[in-house]
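J.: Sequence first, predicted coordinates after that:
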Amino acid sequence: MRKLNLWLALAVATLSGFVLQSAFPALGIWPLSILGVFLVLWTLLGRKFWMSVLLGTIAGASFWLSLINWLTLYLGPVPWLALALLQAIFFGFGAGLISLVLNRGPQRWPSRWGRVGLVSIVIAGLWVLREGVTSVWPYGGFSWGKIAQAQSQSFYAHDVAWVGTAGLSFLVVLVATLVFQVLRERSIKLLLIPALLMVVMIVFPTFAITEIGYSRILAVQGNSKAGLFDEHYPGEIFQDHVSGTLPFAGEDIDMVVWPENATDISPDKSALISQTLTAVSNRMDAPLVTGVITSNDKDENFNSSIVWTDSVQSQYDKIHPVPFAEYMPDRPFWRTFQPELVDLVTRDYSFGTRPNVVDIGGTVAGISICFDITDDQQAYDMIAGGAEVILAQTNNADFGKTSENLQQLAIARLRAIETGRSVVNISTVGTSAIISPTGETMDSIPAYEPGAMLDNVPLSTTMTPAMSFGRTIEWLLSMVGLVGLALCLLPRRP
């Protein structure tokens, strides 16, 4: 491999981001994740730190601007540009650190094993470190766009049960970096190394999940006008879901699950809504799980999921509301830049403190509200809390017929495999699906169609290695990257 001239490097950096994005839904061509990483590395070859940061930022910009363009549908370009460019800057500084290892590592570890193996391992660790940081910071982070999340339909998807999301990202980047380093060595026979790793990743056994029974779950997609700017009368979304549920009265049902915001008038503010929820639960002879906005005696508002029979039996309040959407951090500061958009967030949701695990008629369920499904820590908390199934309630109406719902569904599928739990991904407008612990789609409803899924959903208490080790995997892999980087920065002995 030779160093690209600057203009070609700029072009390849731009291309690499689009290639990476194409590995994610809607295109979902997962092998392109390896090619995208390869192209990023090529632009960094022979570059100094700050030039690498620039090239990485360009690659990150083309990746993020195309990956989350669904933000522009109703909110316009400002939030999209702000979030994408912030993530691109993180991507750029991650690329700068990687360039230090890519260009100094072969001198630090001059053996062939060092030049190919150690350099690749450290670079993969730094990639995991950057994904980990951006997932938690700033304002709670944005845990979208991890390279593992492009693998939900890949030959490697089953490996996430063993190594977690961070470990799968590490392995994908490791494969790409090994290929790159081997080509730098100009030794075709060494391509057996990344080829062997890919074979091991493919044939590695699927982690065995033991089912302890099933819950017969009815999940209803109302196809409601539930977006921020949709015109609807109060209670219309609620009525859509009532209407989609009642035709199943008399069926053998253990629980009914509605999506986020399905009950658009809180039952504690309307006797009619409260009575209707009770009537529906009685007709179905099952607890009803629904998304609703709740408040407390301190005038705090929460994006909540409640379990209802004749009253609230259990409740989860969203632990991490989405900044700039569900609450406005540092409102006075950001309002000076875009007051019209900031003022759209009229209600600041508070941070929930209740566990994200609830009892639903004897079945222990982990509750995920919208972007919760992307949060690794919340997955660990669910499983530690004894969740036997995951209910992922969401409202994708603000993103229309874009790829957002498919990207979120892919994350939910990967989460099912990682946790060893069935995931009921139910949306107001779709795409909704029930996913088995092995990642298979048991049932689904297309986007923008009313419908319901009634299935025997497997329950499990199996602890996958990914859940057993939890965040330790991410920390260890990140530490490998940091230690390797530090060694590359140390002055060489004369």
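T.: Arrived safely. Numbering: from 1, shown residues only.
J.: CA only for contacts and neighbour counts going forward, please
T.: Fine.
J.: Now do the same contact list for P465.
T.: Applying C-alpha atoms under 8 Å, 6 or more residues apart in numbering, we find P465 in contact with 161-164.
J.: Sitting in helices, which of the residues you listed do you find?
T.: 161-164 (DSSP state H).
J.: Skipping its backbone neighbours, what lies nearest A95 in space?
T.: The shortest distance from A95 to any residue that is not its chain neighbour, by C-alpha to C-alpha, 6 or more residues apart in numbering, is 5.1 Å, and that residue is G56.
J.: Three-state assignment for that neighbour, please.
T.: helix (DSSP: H, G, I helix; E, B strand; the rest coil).
J.: Next, count neighbours for T177.
T.: Residues near T177, counting by other C-alpha atoms under 10 Å, number 30.
J.: Please give the element, helix or strand, for it.
T.: Using DSSP states H and E, the element containing T177 is helix 160-185.
J.: how about the strands in the stretch 201-350 of the chain?
T.: Remark: strands assigned in the stretch 201-350 of the chain by DSSP state E, counting those that start in this stretch are 211-221, 255-257, 288-295, 301-308, 312-317.
J.: Pipe these into a markdown table and attach mean neighbour count and distance to Q21 per row.
T.: Putting these into a markdown table (neighbours: other C-alpha atoms under 10 Å; distance: least, C-alpha to C-alpha, whole Å) gives the following:
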| stretch | mean neighbour count | distance to Q21 |
| --- | --- | --- |
| strand 211-221 | 20 | 29 |
| strand 255-257 | 25 | 32 |
| strand 288-295 | 24 | 31 |
| strand 301-308 | 24 | 30 |
| strand 312-317 | 20 | 32 |
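J.: got another, please set it beside the one above:
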Amino acid sequence: MTTVDSSQPRADAPRVPDAAPRPLPLRVAVPLAVAAGLALLAAFPPYGVWPLAPVGVALLAVATHRRRVRAGAGLGLLTGVALFAPLLSWTNLHTGYLPWTLLSLLQAGYLALLGAAGAYASPLADRLRWAWPALTGVLWVGQEALRDRTPFGGFPWGRLAFSQDGSPLLRLAALGGAPLVTFAVALTGGLLAAALWRARDGRRRWAPVAGLTAGAVGAVALPVVGLLVPVAAAGDGDTVTVAIVQGNVPRLGLDFNAQRKAVLGNHVDATVELAGQVAAGTQRRPDLVVWPENSSDIDPLRDADAGAQISRAADAVGAPILVGAVLRGPDDGQVRNAGILWRPGTGPDLGQVYTKRHPVPFAEYVPMRDLARMVSKQVDRVRADFVPGTEPGVLRAGAAVLGDVICFEVAYDEVVRDTVTGGAQLLVVQTNNATFDVAEARQQLAMVRLRAVEHGRPALMASTVGVSGFVAPDGRVSDATGFNTRAVVVRQLRLDDGRTLATRVGLWPEAALATLAVAALVGAAVLRRRHHAG
């Protein structure tokens, strides 16, 4: 009789896979989560080391993989604080630490949700390891879609796409806007995460090397693919000459409003000086002059002296001026943040006025004021609530149709797109950085660069104190000014009437990717239920 050793597996028995790897030890995951936030921070201006954005994504993905949902949320919160607290530090320059702290924690909370989602979806990443990059990409887009809209209309600052102003991936904006750029950055980070995890879990000698090599090749390949996306270096329409007037303010800080006569005077004087240069033949006569947001905090439609000063500047330079003005009304205790076209000889063109559609909560208006006052008396600095406009900023200046957006509105996809679908040939961002610093201004300019590529339009940013400058449809910046200086820059631009694929498809790429994120979480729930049932 033959004896069979049952302790040895039969040769024809099916191979039982090894137990799934455990998560990283918490003593490793916590530093990785913090490092993820710092890597993401370094990708944004003023640092601008854009390749670190995928690295930050990868570190967070690895830190949260296979963790409990609560632990994933905690790690995501650490990443969010490490990113947003320094990224938004300009918000505490003149208002104290409380608003900065609350805003940073609110934004970090969305990365906590992302960390929880990454942990929850771990079974799906384990089942389909090389689907992990795409899973990472759609979860990031879903998180940003939520953060861009909630609460009070959202706050899109710090989107992955806005870190890529110097990257080849920026060109993908022409195909699917900021959401597609974010997806590409996160997909690249997901490739690195999958490679790192494979290297950690490799049972064979060649596995770590093969995994890391595959991830590195994929991470390099995606930016190369971005270079293949065609974008125009200039528009293909009429040529116009545009001047940006950066008048500067006497002092930085919230009290610049107390100096509003001086601020208006600075912009008038700089424009009159430009007119003198035109008369002397040392400068081209502009077809359009752009003043920044808050260049006239005195309502020029109600204050005769302010209106007369602006008319003097427009008549001297012989060109319409797009004035950033604070207009009173429509009711008592209300004001409007507006761009108004002021024509030489005739003055304000009341048919060409844009009212900011997305005022900033707690800065330009105070929701739930009584409750907010219990948190901080700083809300009473906002004495009158800014009323939002209802129409896109499409202004017809004669030489060009302008797509006007004001300050933080450049971060919102639909606000910019609406001007282009309304016929804008030139994107104009009027902003006031006098209450912030140069880091905030450069972060905003990065958004302008993405919008120019996204819609195939020349663009410009006009700031009271800097940074101002022109942006070509391929994202290149020209004539950028210094910060806290007075400057006038004049440039010839080629307008454009075409539409990129991103302009045509609008929010559909974001909607599709966010839907895939929800589907992935549903798939992970099914796998978890099967595991518990088994």
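T.: Here it is on my side, so go on. Not measured: the values here are computed from a predicted model.
J.: Kindly indicate which of the ones in helices among the contacts of P465 of structure 1 lies nearest A208 of structure 1.
T.: Each of these was checked against A208 of structure 1 using C-alpha to C-alpha; the closest is A161, at 9.5 Å.
J.: could you measure that closest one against G439 of structure 1, distance?
T.: Between A161 of structure 1 and G439 of structure 1 the distance is 11 Å, computed by C-alpha to C-alpha, to the nearest Å.
J.: Look up how far I373 of structure 1 lies from the residue nearest to A95 of structure 1.
T.: The spacing between G56 of structure 1 and I373 of structure 1, counted by C-alpha to C-alpha, is 28 Å.
J.: cool, and L97 of structure 1?
T.: Computed with C-alpha to C-alpha, the distance linking L97 of structure 1 and I373 of structure 1 is 29 Å.
J.: try S22 of structure 1
T.: Using C-alpha to C-alpha, we find S22 of structure 1 at a distance of 22 Å from I373 of structure 1.
J.: which one of those two has more residues nearby?
T.: Under the criterion of other C-alpha under 10 Å, the comparison of S22 of structure 1 against I373 puts I373 first, with 28 against 22.
J.: ok, and what's touching stretch 512-527 of structure 2?
T.: Residues from elsewhere that reach stretch 512-527 of structure 2 (C-alpha under 8 Å, 6+ apart): 117, 120-124, 135, 138-139, 141-142, 145.
J.: list the buried ones in it?
T.: Applying a neighbour-count criterion of 16 or more other C-alpha atoms under 10 Å, the buried positions in stretch 512-527 of structure 2 are 513-514, 516-517, 520-521, 524-525, 527.
J.: Could you list which of those belong to helices?
T.: Taking DSSP H, the ones among the buried residues of stretch 512-527 of structure 2 that sit in helices are 513-514, 516-517, 520-521, 524-525, 527.
J.: need the contact list for the counterpart of G456 of structure 2 in structure 1.
T.: With the correspondence set by TM-score structural alignment, G456 of structure 2 lines up against G420 in structure 1. G420 of structure 1 makes contact with 161, 209, 437-438, 460, 462-464, according to C-alpha under 8 Å, 6+ apart.
J.: same question, A441 of structure 2
T.: Counting by C-alpha under 8 Å, 6+ apart, A441 of structure 2 makes contact with 433, 466-467.
J.: what does it align to in structure 1?
T.: That one, A441 of structure 2, aligns with N405 by TM-score structural alignment.
J.: Am I right that its match sits in a strand?
T.: No - note on N405 of structure 1: no strand contains this position according to three-state DSSP, which reports helix.
J.: Look up how far L414 of structure 1 lies from it.
T.: Taken as C-alpha to C-alpha, the span from N405 of structure 1 to L414 of structure 1 is 14 Å.
J.: S305 of structure 1 is in contact with I319, isn't it?
T.: No - using C-alpha atoms under 8 Å as the test, S305 of structure 1 is too far from I319 to be in contact (11.4 Å).
J.: helix, strand or coil for L4 of structure 1?
T.: Assigned with three-state DSSP, L4 of structure 1 falls in the coil class.
J.: tell me the contacts of it?
T.: Residues in contact with L4 of structure 1, defined by C-alpha under 8 Å, 6+ apart, are 42-43, 45.
J.: what about 10 Å?
T.: Contacts for L4 of structure 1 were tallied using C-alpha atoms under 10 Å, 6 or more residues apart in numbering; they are 10, 12, 42-47.
J.: Quick one: which of these is the most crowded by neighbours?
T.: Within the contacts of L4 of structure 1, T43 tops the neighbour count with 29 neighbours, counted by other C-alpha under 10 Å.
J.: The nearest residue to that one once chain neighbours are set aside is in what secondary structure piece?
T.: Leaving out its chain neighbours, the residue that sits closest to T43 of structure 1 by C-alpha to C-alpha, 6+ apart is A9, at 5.0 Å. For A9 of structure 1, the host element (DSSP H and E) is helix 6-22.
J.: next one: A73 of structure 2
T.: Taking DSSP H and E as the criterion, A73 of structure 2 maps to helix 69-87.
J.: Distance check, G105 of structure 1 against M1 of structure 1.
T.: For G105 of structure 1, the distance to M1 of structure 1 - C-alpha to C-alpha - is 16 Å.
J.: With L482 of structure 1 instead?
T.: Between L482 of structure 1 and M1 of structure 1 the distance, using C-alpha to C-alpha, works out to 26 Å.
J.: now do F155 of structure 1
T.: The separation that F155 of structure 1 has from M1 of structure 1, given C-alpha to C-alpha, amounts to 28 Å.
J.: Which residue of the two possesses the greater neighbour count?
T.: Ranked by neighbour count (other C-alpha under 10 Å), F155 of structure 1 and M1 place F155 first, with 15 against 12.
J.: residue in structure 2 matching the more buried one?
T.: Under the alignment (TM-score structural alignment), F155 of structure 1 maps onto P168.
J.: which one of the contacts of P465 of structure 1 sits closest to V116 of structure 1?
T.: V163 (22.5 Å).
J.: returning to that earlier point: can you show me which of the contacts of A441 of structure 2 carry over to structure 1?
T.: Here those are checked against structure 1 with both residues aligned by TM-score structural alignment, their matches' C-alpha atoms under 8 Å, and the contacts held in both are 433, 466-467.
J.: Which position in structure 2 pairs with the residue nearest to A95 of structure 1?
T.: Taking TM-score structural alignment, G56 of structure 1 has G76 as its aligned residue in structure 2.
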